[in-house]
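# A structural model of the following input is requested.
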Amino acid sequence: MSATRVFVARLAGCSVFDPAGDKVGRVRDVIVVYRSKEAPRVIGFVVEVPGRRHIFLSIGRVTSIGSGQIITTGLINLRRFEQRGGEVRVIAEVLGRRVTLVDGSGTAVIEDVAIENNAQGDWAVSDLFIRRPKTSPSPFAKGQTQFAKWADVRERFTGEAQSATQLLATYEDLLPADLANALLDLPEARMLEVAEEMSDERLADVLEEMPEGEQVDILNQLDDERAADVLDQMQPDDAADLIAQLSDERGEALLDLMQPEEAEDVRMLLLYAPDTAGGLMTTEPIIVSADATVAEGLALIRRHELAPALGAAVCVTLPPYEPPTGRFLGMVHFQRMLRYPPNERLGTLLDQRLEPVKVRASAAEVARTLASYNLVSVPVVDDNHRLVGVVTIDDVLDYLLPDDWRSHDDEAPVAPTDTSTSRPFTRPIATTVGRRQPNGQTR
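So this is what the prediction gives:
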């Protein structure tokens, strides 16, 4: 091994490579098992591989740890990681845990854990980086930190979980889809606890990436006012899909508590069948007048919070400019805007070949339109040719891909079993996954 002592918090997110230098994935956690008289022994890592699947990497298959990377022998278990009895996840379960010092000097919180390679070649917990309670009432004060050996502390309660705030701090750099995947790997009670600690905006982003069943479980844990605030932060089509899973009584109560403009969009989407353009669309496209300039159009699609598919084109309509708008005139793709001077009027750049789809068009028809014209979004109009929304490519993928893609593992050839862990090993391969299907049906 290239290092003899490593801090677990520094391992989170570091890259895992095979002997040829090809990247296998990223470390998401360290797995240990407790021992009666010795410090916990490291048995492996939770590694996120392509497809956002979490797998187990045995410590016996690691040849080097250090310099922000882990090198493996090249044999990796591709089965989805499932935590076994007696196994403890250091980042998810130990960091943030409160302990009592055996010398009687008080309590502390574990902020980091050092693992060390001993003379026998085994990895085990060596030191704890702990923080004492603060002694000053100042909100800016922090408790004193120190190192301690595992034998110097005692857990206050067996199996006591770390604070949800501490766990969220380790997930701070994850994209919403990756964070959703990480939460789904936690026990249900723990997942709900962490979800309650998130900000409304962060939780909304994560819920959009979760299966409907877990979405409902989390929303049911929130009081009505908090749930409505989270729904306000979600995309209207995702909020409508989620509300459709709830009882009529609670759904209506949450709609009443939402911001009026957001609730109006959701109510409109709930009117359409889930397998139609109206059921798939989002009601928040970029809408401009024919007199708007290229400079104005480009400024609108530069917004940081705008999804790439929605920023691929702007919709030109007659007033009013909120769905349902005045008569739909056409779309202008951003690539075409880049070819013209900033003062050019968008009304002169309309794509005359593209016909919008009707709000009750089937999902199959929408998919054919996107595929036929190589589009990432298609406008949706009502019977009066007013723009009511756009369907983006990810909306169609949500509908077409299987409901259970998150729990689906692609088949992979199995290599000989590693008898030290009783886990079969295979060479790492990428997996193909999709997104959930917003079809308004309960799993």
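
# going forward, measure contacts and count neighbours with C-alpha atoms only.
Noted.

# A strand includes Ile71, no?
Yes: the assignment for Ile71 is a strand, going by DSSP: H, G, I helix; E, B strand; the rest coil.

# Cross-check the contact I'm expecting between it and Gly25.
No: using CA atoms under 8 Å, Ile71 is not in contact with Gly25, being 10.9 Å away.

# For those two, list the residues in contact with both.
Val16, Phe17 (CA atoms under 8 Å, 6 or more residues apart in numbering).

# mind listing the strands for the stretch 1-150 of the chain?
Secondary structure of the stretch 1-150 of the chain (DSSP state E, counting those that start in this stretch): strands at 5-7, 15-17, 23-33, 41-49, 53-58, 62-66, 69-72, 87-89, 98-101, 107-117, 123-131, 145-149.

# so which of the ones you listed gets nearest Cys315?
For Cys315, the closest of these is strand 53-58, at 37.4 Å, according to CA to CA.

# Check which helices and strands the closest one is in contact with.
strand 41-49 (3 or more CA pairs under 8 Å, 6 or more residues apart in numbering; DSSP states H and E).

# just to revisit the earlier point, which one of the strands of the stretch 1-150 of the chain lies closest to Thr170?
strand 23-33 (9.3 Å).

# Now do that closest one against strand 123-131: the angle between them, please.
With axes from the mean of the first three to the mean of the last three CA atoms, to 10 degrees applied, the angle from strand 23-33 to strand 123-131 works out at 80 degrees.

# Please generate a structure for the following sequence too, so the two can be compared:
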Amino acid sequence: MAAGAPRIFVSHLAGVPAFDPTGDQVGRVRDLVVMLRVGRRPPRLLGLVVELSTRRRVFLPMTRVTGVESGQVITTGVVNVRRFEQRPTERLVFGELLDRRVQLVETGEEVTVLDLAVQQLPARRDWEIDRVFVRKGKKGTFRRARGETLTVEWSQVTGFSLEEHGQGAESLLATFEQLRPADLANVLHHLSAKRRAEVAAALDDDRLADVLEELPEDDQIEILGKLKEERAADILEAMDPDDAADLLAELPEPDKERLLSLMEPADAAEMRRLMSYEEHTAGGLMTTEPIVLRPDATVADALARVRNPDLSPALAAQVYVCRPPDETPTGKYLGTVHFQRLLRDPPYTLVSSLVSDDDLQPLDPDATLPVIAGFFATYDMVAAPVVDEAGSLLGAVTVDDVLDHMLPEDWRETEFHLDEGDPKEKEQTVGKGAGIHGA
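Modelled structure (predicted):
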């Protein structure tokens, strides 16, 4: 549903069919999965529980929902058929929130929840429950059947939200929900192994993947080893390909092969391709998911791709123009178009007419780390294409990947972000109330 689309009441989603882009029915919606937050902030809608024709119930993330309209749900067509398992921080809307007794904040009057409304946030892929449809009157009485009904904002009722005290992973995650992945990784690093495993189990797949990318290698291996193998494979698929390949390369061969066998074939093939390169080379550092456009794409097409909120700033800084296929490894690499240039030209302009850096020799997959760093420093680059002997784009190296490998091995454990005062004192301040130091 596009930004600004109307609100949808969840009762209208019960049992509606879910279709893939070709029009084939995937299953039917049986519930919605949300994550409650501390205080009166609206819950985040994580995804849908979809029942397949085999009666198996699977989880469909909202990031894979492209449309909710006319009594149907449209998906990207990529559905993980692993059986849905509810996590500690998750709540089922139909199973746990409807018919619940809550209180109106203003009057303290008890009301019954009849329905909830969801809406997609503007310019983002996040969804929230922002309205509650309630009925006044005591539960189980005749008055309840005829009581006044009203729709109120989520913040106007209480009785849903998480308590702010306690040792549970729910409270800790809600407290640190707004942290960047690197900062949440720092929190996890300083927890006990037991507490770290509890928090990792409670995080959703995309969030855990982002956090794993920022953790020291030992922590990555430890956390991955405590997850069920099917979920560990899902997490690796959600990580940036280069980071996932680096992590897989550190695992014992039997574990590595077992996880690869559980991944989607295309993702597993991508991992194997990345692991075939030496670690400190352009091939070993590159991501295989840069923005690739065909020569007949327009500036409008390029800007639409750049807007993807899942892209890092370095990857969103330029697009790579190549002949088909437009997924790595591509056809002939033609050149790069930088974001600033895209902003200066009309939307209908073809990107092939804007290519620059075609006079720069792209990185060879076997280029070493000093060569890559010199290239970035000489030409003031934040990302650079990696091209093979046949002229095909293999991927792109970003400046953050270069820094990761040039800094000391323990740099992630250094609290560089604490710029004033005693770091230990600040760590205790950060952890206060979140149950960290009692872990």
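
# if I look at Asn88 of structure 1, how far off is Phe45 of structure 1?
Check again: residue 88 of structure 1 is Val, not Asn. 11 Å (CA to CA, to the nearest Å).

# Then Ala277 of structure 1?
Separation of Ala277 of structure 1 from Phe45 of structure 1 (CA to CA): 44 Å.

# for Phe17 of structure 1, same thing?
Going from Phe17 of structure 1 to Phe45 of structure 1 by CA to CA gives 13 Å.

# of these two, who's got more company?
For Phe17 of structure 1 versus Phe45, neighbours defined as other CA atoms under 10 Å are more numerous around Phe45 (25 against 20).

# pretty sure the more buried one is touching Val62, no?
No: Phe45 of structure 1 lies out of contact with Val62 (CA under 8 Å); the separation is 9.7 Å.

# picking that back up, please enumerate the shared neighbours of Val88 and Phe45 of structure 1.
Common neighbours of Val88 of structure 1 and Phe45 (CA under 8 Å, 6+ apart) are Ile31.

# Excluding chain neighbours, what is closest to the counterpart of Val390 of structure 1 in structure 2?
Under the alignment (TM-score structural alignment), Val390 of structure 1 maps onto Ala396 of structure 2. Counting by CA to CA, 6 or more residues apart in numbering, Pro385 is the residue found nearest to Ala396 of structure 2 once chain neighbours are left out, at 4.4 Å.

# ok, the one you found - how many residues close by?
25.

# ok, now Lys228 of structure 2?
11.

# swap in the one 4 residues further on?
Neighbouring residues of Ala232 of structure 2 were enumerated by other CA under 10 Å; the total is 20.

# got the contact list for it?
Ala232 of structure 2 makes contacts with Leu224, Gly225, Leu259, as judged by CA under 8 Å, 6+ apart.

# Identify the residue of structure 1 aligned to it.
Using TM-score structural alignment, Ala232 of structure 2 pairs with Ala227 in structure 1.

# now do Ala202 of structure 2
Match for Ala202 of structure 2 (TM-score structural alignment): Glu197.

# Can you report how many residues neighbour its match?
Neighbour count of Glu197 of structure 1, defined by other CA under 10 Å: 15.

# likewise Asp359 of structure 2?
Asp359 of structure 2: 7 neighbours (other CA under 10 Å).

# And for the one 4 residues further on?
Leu363 of structure 2 sits with 23 neighbouring residues when counted by other CA under 10 Å.

# Excluding covalently adjacent residues, which one is nearest to it?
Closest residue in space to Leu363 of structure 2, ignoring its immediate chain neighbours: Val386 at 4.7 Å, by CA to CA, 6+ apart.

# List the contacts of the equivalent of that neighbour over in structure 1.
Residue pairing (TM-score structural alignment): Val386 of structure 2 is matched to Val380 of structure 1. Residues in contact with Val380 of structure 1 (CA under 8 Å, 6+ apart) are Ala277, Gly278, Met281, Pro356, Val357, Lys358, Val359, Leu387, Val388, Gly389, Val390, Val391.

# could you pull out the helices for the stretch 151-300 of structure 2?
Under the criterion DSSP state H, counting those that start in this stretch, the stretch 151-300 of structure 2 contains helices at 169-175, 181-189, 193-202, 205-212, 217-226, 229-238, 241-249, 253-262, 265-275, 282-285, 299-306.

# JSON lines for these, including distance to Gly95 of structure 2?
As requested, these are exported to JSON lines (distance: least, CA to CA, whole Å):
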{"stretch": "helix 169-175", "distance to Gly95 of structure 2": "19"}
{"stretch": "helix 181-189", "distance to Gly95 of structure 2": "30"}
{"stretch": "helix 193-202", "distance to Gly95 of structure 2": "19"}
{"stretch": "helix 205-212", "distance to Gly95 of structure 2": "22"}
{"stretch": "helix 217-226", "distance to Gly95 of structure 2": "29"}
{"stretch": "helix 229-238", "distance to Gly95 of structure 2": "24"}
{"stretch": "helix 241-249", "distance to Gly95 of structure 2": "35"}
{"stretch": "helix 253-262", "distance to Gly95 of structure 2": "31"}
{"stretch": "helix 265-275", "distance to Gly95 of structure 2": "34"}
{"stretch": "helix 282-285", "distance to Gly95 of structure 2": "45"}
{"stretch": "helix 299-306", "distance to Gly95 of structure 2": "38"}
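
# Just name the most buried of those helices.
helix 282-285 (a mean of 29; mean count of other CA atoms under 10 Å).

# Which stretch of structure 1 lines up against that one?
Going by TM-score structural alignment: helix 282-285 of structure 2 matches residues 277-280.

# mean distance, that stretch to its aligned residues in structure 2?
On superposition with structure 2, the average gap between stretch 277-280 of structure 1 and its aligned counterparts reaches 0.3 Å (mean CA distance after the TM-score superposition for structure 1).
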